[in-house]
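In: only the shape, not the letters, is given here:
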């Protein structure tokens, strides 16, 4: 019998598996008796905490200020000091994540320090940490490297936010493109480091909302980065995937022609607009690593069971397919729901 990690690796490579891999992000399941039982049943933890590199600033300094707002809620103000000006962001910590309340970009005056910050970054290998964690974790944890957002997605979601980006794209596109070009050079530094890392699989970018970027911008400003990165990863025996967790129908033909190896966090109906069966037909040579639709976690146990069974049916014969949990599940539901999914996979997958 395969270990959970072996099962994930085989599925990602397109090799035969003894059953469909069942996976969950390391932040989406607490350590407890049920978690241990599920791992014994075959659940694989996907650990994304060690990207395979460290970020180094050369002439930029960063400080974090922890405080409570007037509402009593803890917040973190991150201040970036550059030779051409300071910028800051505000976050509200939450369990296993954080909420952005202020982005680094707030006005056109922030273009210069943000560009300086981007160009000042270097990336150093951190392979030993990756290897040690992988060896210590054993056979039911899979460590996956990450590159972060592609340039345009970083501008939209990391630096500006959708509304501010829309304004800047309309009024100061030349300045937006300077950031885009700087980020393109920045990401190429990461490609080189991650390509030589011990990781088998690398996630790059994602959270692509076609309602925001549209087909044309995706094809011109996002897809080329996937293909460039994939070519580099393939030369070093790596697999490249993208976290495509939104409506994918509009972009599906472009994704089909891309050089990426796996589509990760793909979410079928009722949450998004493509079924597993449609995805398998559209992307026959891609690995499909889905997210169990989050809204269904609120349904009755019988619906959880039937949804799992339908997903497996649409994924048949089951090659190049993984079923995962990539989103938060209500605390009072995860033990029951994960147990049902695990049982159906182990008996029918």
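Out: Right, received. Where do you want to start? Please read all numbers here as calculations on a predicted model, not as lab measurements.
In: when you work out contacts or count neighbours from here on, use the C-alpha atoms and nothing else.
Out: Fine.
In: list the contacts for the residue nearest the centre of the chain?
Out: Of all residues in the chain, the one closest to the mean position by C-alpha atoms, centre = their mean is residue 243, 4.5 Å from it. Residues in contact with residue 243 (C-alpha atoms under 8 Å, 6 or more residues apart in numbering) are 203-207, 263-266.
In: nearest to residue 335, of those residues?
Out: Distances from the contacts of residue 243 to residue 335 were compared by C-alpha to C-alpha; the smallest belongs to residue 265, at 20.4 Å.
In: name the element that closest one belongs to?
Out: strand 262-266 (DSSP states H and E).
In: please name every helix or strand in contact with that strand.
Out: With contacts defined as 3 or more C-alpha pairs under 8 Å, 6 or more residues apart in numbering; DSSP states H and E, the packing partners of strand 262-266 are strand 239-243, strand 287-291.
In: other residues contacting that strand?
Out: Strand 262-266 is contacted by residues 12, 239-246, 286-291, 324-326 when judged by C-alpha under 8 Å, 6+ apart.
In: try this one side by side with the last:
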């Protein structure tokens, strides 16, 4: 089988020739290659270099725009970046600060009730246009080496928790002004549905929503209230168009086992074991029969381990998930900056030796 055929086999509940090995590689990791004395490579080149099955993330299929009544601007002040939306009902802004090899948010868009009204206006001004050609070009570039995947919009609560308000801000807001927060989330959901309708007509076969679900950021009750119905509606739009819909859930999930079971998504991506996560791949396969499980390797552990330790770690995963139905071996979220590329190549060699389907020990 080609890598593309192998990945599609698993995603369509068929049996591959061997377990796919498709680590989540992004620009954060590739930017560290020079430190290892390796020439600069893009994501697809890096995956080819290590001999993995290409499963590229975040390939665009949609252009998000706002109408002329909203003006968006970005300016820099020293090591800070300020992003601002100006609308007829007010302005909101957020601030990022650069630090080391990354940046982090030090102010959110929404900090009070007036900001909720303004940001709702921004959401309602949005519309979506097809942008399919970049995706077609990227899939042609990948060819039989794997698949390009597109990214669908998150549930409103996840956007608010991760980006727009933060956990503390959202928690106080839903208690202090629940009606305004409900209206905002409904507006965000309506906007998401319009985006998913455009994605449903796209050439992307696989759509991934990066929910980053974890009991460290929300309770099972909140998931029931704010995620389940929305995600299932998005899945319905995509399934009607023959798409595969996967939810990226890279956190601690055992406390959400019943909530995830109630989702109609086709798979769960970036399953992460302890200590970053709390769920081993074989446990996820047992908890969610019928769903494809992607992940299994804790990224920080992969960075720390020697080649021999990496092989022992992955052999244990393969033994526990045998015979290997519905499973794609990957990192449980993005491969850490500076992970020795020898560890990634060692996993490729191990999969070729021990990963034939069905796995037998």
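Out: In hand now; what should we look at? Values in this document were obtained by computation on a predicted structure and should not be read as measured data.
In: thinking again about what came up before, residue range for the strand holding residue 265 of structure 1 in structure 2?
Out: Using TM-score structural alignment, strand 262-266 of structure 1 lines up with residues 267-271 of structure 2.
In: can you redo the helices and strands packed on strand 262-266 of structure 1 as JSON lines with distance to residue 194 of structure 1?
Out: Converted to JSON lines, those look like this (distance: least, C-alpha to C-alpha, whole Å):
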{"stretch": "strand 239-243", "distance to residue 194 of structure 1": "11"}
{"stretch": "strand 287-291", "distance to residue 194 of structure 1": "21"}
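In: alignment lookup: the residue nearest to the centre of structure 1 to structure 2.
Out: With the correspondence set by TM-score structural alignment, residue 243 of structure 1 lines up against residue 248 in structure 2.
In: any idea how far its match lies from residue 212 of structure 2?
Out: Spatial separation of residue 248 of structure 2 from residue 212 of structure 2 under the definition C-alpha to C-alpha, to the nearest Å is 6 Å.
In: ok, residue 235 of structure 2 next?
Out: Between residue 235 of structure 2 and residue 212 of structure 2 the distance, using C-alpha to C-alpha, works out to 17 Å.
In: the more surrounded of the two?
Out: Of the pair residue 235 of structure 2 and residue 212, residue 235 is the one with more neighbours under other C-alpha atoms under 10 Å, namely 23 against 18.
In: which secondary structure element contains the more buried one?
Out: With DSSP H and E as the criterion, the answer for residue 235 of structure 2 is helix 228-240.
In: who are the contact partners of the aligned partner of residue 52 of structure 2 in structure 1?
Out: For residue 52 of structure 2, the aligned residue in structure 1 is residue 43 (criterion: TM-score structural alignment). Residues touching residue 43 of structure 1, when contacts are defined by C-alpha under 8 Å, 6+ apart, comprise 4, 21-24, 140, 342.
In: before we move on, what about residue 161 of structure 1?
Out: The contact partners of residue 161 of structure 1, taken as C-alpha under 8 Å, 6+ apart, are 103, 155.
In: just give me the match in structure 2 for it.
Out: With TM-score structural alignment as the criterion, residue 161 of structure 1 lines up with residue 166 in structure 2.
In: if I look at its match, how far off is residue 160 of structure 2?
Out: With distances taken as C-alpha to C-alpha, residue 166 of structure 2 is found 6 Å from residue 160 of structure 2.
In: and residue 222 of structure 2, by the same measure?
Out: Distance, residue 222 of structure 2 to residue 160 of structure 2, using C-alpha to C-alpha: 13 Å.
In: neighbour count: those two, which is higher?
Out: Counting neighbours by other C-alpha under 10 Å for residue 222 of structure 2 and for residue 160 shows that residue 160 has the greater number, 19 against 13.
In: make sure the more buried one is actually in contact with residue 170.
Out: Yes. Counting by C-alpha atoms under 8 Å, a contact exists between residue 160 of structure 2 and residue 170, whose distance comes to 6.8 Å.
In: I'd say residue 71 of structure 2 and residue 90 touch.
Out: No. Taking C-alpha under 8 Å as the definition, residue 71 of structure 2 is not a contact partner of residue 90, at 11.1 Å.
In: and the longest strand for structure 2?
Out: Of all the segments of type strand in structure 2, defined by DSSP state E, the longest one is strand 90-99.
In: give me the contacts around that strand.
Out: Taking C-alpha under 8 Å, 6+ apart as the rule, strand 90-99 of structure 2 contacts 79-86, 103-110, 115, 118-119.
In: and that strand, what's buried?
Out: Under the neighbour-count criterion of 16 or more other C-alpha atoms under 10 Å, strand 90-99 of structure 2 has 91-97 buried.
In: mean deviation of the next helix or strand after it from structure 1?
Out: In the C-terminal direction, the helix or strand that comes right after strand 90-99 of structure 2 (DSSP H and E) is strand 102-107. Here the mean offset of strand 102-107 of structure 2 against structure 1 after fitting is 2.8 Å, by mean C-alpha distance after the TM-score superposition for structure 1.
In: tell me the buried residues in strand 102-107 of structure 2?
Out: Per 16+ other C-alpha under 10 Å, strand 102-107 of structure 2 contains these buried residues: 105, 107.
In: same check, this time on stretch 192-209 of structure 1
Out: Using 16+ other C-alpha under 10 Å as the test for burial, stretch 192-209 of structure 1 gives 193-206, 208-209.
In: same thing with stretch 54-73 of structure 1?
Out: With the criterion 16+ other C-alpha under 10 Å, stretch 54-73 of structure 1 contains buried residues residue 60.
In: which residues does the residue nearest to residue 279 of structure 2 when sequence neighbours are not counted contact?
Out: Counting by C-alpha to C-alpha, 6 or more residues apart in numbering, residue 273 is the residue found nearest to residue 279 of structure 2 once chain neighbours are left out, at 4.6 Å. Taking C-alpha under 8 Å, 6+ apart as the contact definition, residue 273 of structure 2 lies against 279-281, 296-298, 332.
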